[in-house]
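Colleague: sequence and computational prediction follow.
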Amino acid sequence: MTTEKVNCLIIGSGPAGYTAAIYASRAGLNPVLYQGAQPGGQLTITNEVDNFPGYPDGVEGPQLMNDLERQAARFGTEIRYGVVTAVDFSGYPHKAIVDDQHEITANAVIISTGAAAKWLGLPSEMRLNGRGVSACAVCDGFFFRGQDVAIVGAGDTAAEEASYLAKLCRKVYMLVRRSEMRASKFMQNRVKTLPNIEILWNTETEEVLGEEEVTGVRVKNVVTGESSVLEVSGFFVAIGHKPNTEIFKSSVALDESGYIITEKGSTRTNIPGVFACGDAQDNIYRQAVTAAGTGCMAALDAERFLALKESEHPAVDRLAEVQTL
């Protein structure tokens, strides 16, 4: 196994990782960024992004990620293909294994591995993803103004997103598989009192309909077994997200859902010199712009940590020189 020493290691790309790289490289931290299994993150499978600042006419998700990657590279970030498959934060410097064959030690580590939306697992759902199928009402609801849509889910997030869609759409069908919701009483009351939300109880999705874009959804009542078609142009899935933090579960503190716990008002984890940003630690907002914001925070936190470490141990900056042994 080859070994290497770096000053600042960024694990993961997307808005958080690339923004962290931009700030870290401008601060002279000589960051090395591994893009992960999906370079650019979830936005690379998003067609239109209309709510990221600086793009008045909107931008394709892959283009936005390409722009951020190029900006990070322009300031000197070393961007590499590869997946970090294991970490060891029990000592210092911190260790990471890339693709099970390359060991890196780093003075500071920024985690930006993101989170993945949970899907129903329907082939039609995947085929029409980005063409009427979405896992983010706040991101994509704008495109369905005045139209009829359906949303799957029964928790607080589903109720909140259904309420958001109700402000934009003519009709919102809320598909709930059981005869009750998991959402809080407050959120349940909200969706039940909005006149353009219709809750379909005991209902599961059989297929999302459409060739090039969503034209409807076939649903089944699990009690009666009867199937029917809802004529909708948008289909939203709100059954939760899973943070991509499996490799960190024995190294940093995670909450009950697997999100990395950071100190309030910072990106610091419970391990000195390890920082987390983006959707890997944000289970509330999950927006590209908020991910980018925490990426900036992580780089600034890492810069301060390394400056303090250098003042304590002047020799630590020698690790900034990348050395492949």
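Modeller: Arrived safely. The model shown is predicted, which means the values in this text are computed figures rather than measured ones.
Colleague: rest of the way, CA atoms for contacts and neighbours
Modeller: OK.
Colleague: which stretches of the stretch 101-250 of the chain form helices?
Modeller: 123-127, 137-140, 156-168, 185-193 (DSSP state H, counting those that start in this stretch).
Colleague: of those, which stretch is the most buried?
Modeller: helix 156-168 (a mean of 22; mean count of other C-alpha atoms under 10 Å).
Colleague: what's that one in contact with?
Modeller: 136-138, 141-142, 144-146, 151-153, 172, 174, 182-184, 187-188, 190-191, 194, 196-197, 238-240 (C-alpha atoms under 8 Å, 6 or more residues apart in numbering).
Colleague: relative to residue 295, which of the helices of the stretch 101-250 of the chain is closest?
Modeller: Checking the helices of the stretch 101-250 of the chain against residue 295 by C-alpha to C-alpha gives helix 137-140 as the closest, at 19.4 Å.
Colleague: okay, now the one to match up with it:
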Amino acid sequence: MSETRNYDLVIIGGGPGGLSAGIYAMRAALKTVLVEKGAPGGQVTMSDEVENYPGFAHISGGELSMKFSEHADSYGLETISDEVAAVEPGLEYHSVRLEGGDVLKTHSVILATGGSPRKLGIPGEDEYYGKGVSYCAVCDGFFFRNKTVVVIGGGDSAAEEALYLSKIAKKVYLVHRRDALRAGMLLQQRVKAECKIEILWNTVPTDIKADESGVCGIGLQDTLSGEKREMATDGVFIFIGFNPANALVPAGTKMNADGYVVTDEKCETQMPGIFVIGDLREKYARQIVISAADGCTAALAAAHYVETKKSEEDFCEAPEGLLEEN
């Protein structure tokens, strides 16, 4: 039997951003619930090693996620293990409908659903993620100092990450399926001028190989001749796009051409009381620490919004004589 419950704040998504928001919301004494369909921690749980989160010189993604979760639990944050079916904005309250049938009525909502890198869909990609396969050069490039790496893609992200890796790795192969990059001209010029970067034109990856130490090679195919070959490499970085998980974003919410939600500096959308954080929000960079910071910002802003909303409700509900007296 379905149930309707009332909250000050509903957080959708239990990654670093959502858990950070939960911590700050509980400290602000908001009646808060976090809804997460999977394990807490989000994509960071799949990272074998994290070395760029402040305060931890070296920690696994799973361990960092656990620390986030334990911190939120220490404040008594309520969590619901369910999938959200819809977020319905309203004038008095917003409604969050769960797949299980329950409805959460709330003054404010923080969407922290993140997104995911587009995948190649080739053998070895999922199996060796975190063991030489990566979707973030800034996150994992350090582990490939003076090694050989392969970057897949031809857009701005692939070009930027190849240039970043060229400062760390011994050799960078940029694999692109066409005979011209899609990246901006200035980026193309920089890539072509970098002696450590070699572009493999008209080439697609077919599979990723590994041994007990991690990734050791990649299969390649020429798109013109069909010829296949194998190349030794220590790492494979994939940059063929990112899919923001925006299915729950209410209709009418402002998004950019790539599907990222546009917010103000408080992480609030143009719909009052609805906030978007983490990888779903339009921003310059996507890092764990930035998602956590978004969670803090949105929770503090939500607390101010809820306080203002409740004050207005109290004023409207006050007895007529009391209003005149004051």
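Modeller: The structure has been received and is ready for your questions. Computed from a prediction, not measured in an experiment: that's the story for all the values here.
Colleague: sorry, back to before: may I see the helices of the stretch 101-250 of the first structure organised as JSON lines, with distance to residue 300 of the first structure added?
Modeller: Supplementary listing: those in JSON lines, determined by distance: least, C-alpha to C-alpha, whole Å:
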{"stretch": "helix 123-127", "distance to residue 300 of the first structure": "38"}
{"stretch": "helix 137-140", "distance to residue 300 of the first structure": "27"}
{"stretch": "helix 156-168", "distance to residue 300 of the first structure": "31"}
{"stretch": "helix 185-193", "distance to residue 300 of the first structure": "37"}
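Colleague: out of these, flag the one nearest residue 5 of the first structure.
Modeller: helix 137-140 (39.1 Å).
Colleague: which helix in the second structure runs the most residues?
Modeller: Assignment by DSSP state H gives helix 288-317 as the longest helix of the second structure.
Colleague: so where do the strands sit in the stretch 51-200 of the first structure?
Modeller: For the stretch 51-200 of the first structure, the strands defined by DSSP state E, counting those that start in this stretch cover 59-60, 78-80, 84-88, 94-98, 102-111, 115-117, 133-134, 148-152, 171-175, 197-200.
Colleague: contacting residues around the last one?
Modeller: Judged by C-alpha under 8 Å, 6+ apart, the contacts made with strand 197-200 of the first structure from elsewhere in the structure are 162-163, 166, 171-176, 191-192.
Colleague: residue nearest the middle of the second structure, spatially speaking?
Modeller: Ranked by distance to the mean C-alpha position of the second structure (C-alpha atoms, centre = their mean), the top residue is residue 279 at 3.2 Å.
Colleague: got a list of what that one touches?
Modeller: 112-115, 244, 286, 291.
Colleague: just the buried members of the residues you listed?
Modeller: 112-115, 244, 286, 291 (16 or more other C-alpha atoms under 10 Å).
Colleague: residue 59 of the second structure: which of the residues you listed is nearest?
Modeller: Once C-alpha to C-alpha is applied, the member of those that ends up nearest residue 59 of the second structure is residue 291, at 17.6 Å.
Colleague: surely the closest one is in contact with residue 281?
Modeller: No: with contact defined as C-alpha atoms under 8 Å, residue 291 of the second structure and residue 281 do not form a contacting pair (9.4 Å).
Colleague: still on that earlier bit, can you turn the buried part of the contacts of helix 156-168 of the first structure into a PyMOL selection?
Modeller: Entered in PyMOL, the line below selects the buried ones among the contacts of helix 156-168 of the first structure, by 16+ other C-alpha under 10 Å:
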select buried, resi 136+137+138+141+142+144+145+151+152+153+172+174+183+187+188+191+196+197+238+239+240
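Colleague: sorry, back to before: ok so the residue nearest to the centre of the second structure is a helix residue?
Modeller: Yes: assessed with DSSP: H, G, I helix; E, B strand; the rest coil, residue 279 of the second structure lies in a helix.
Colleague: many thanks, have a good one.
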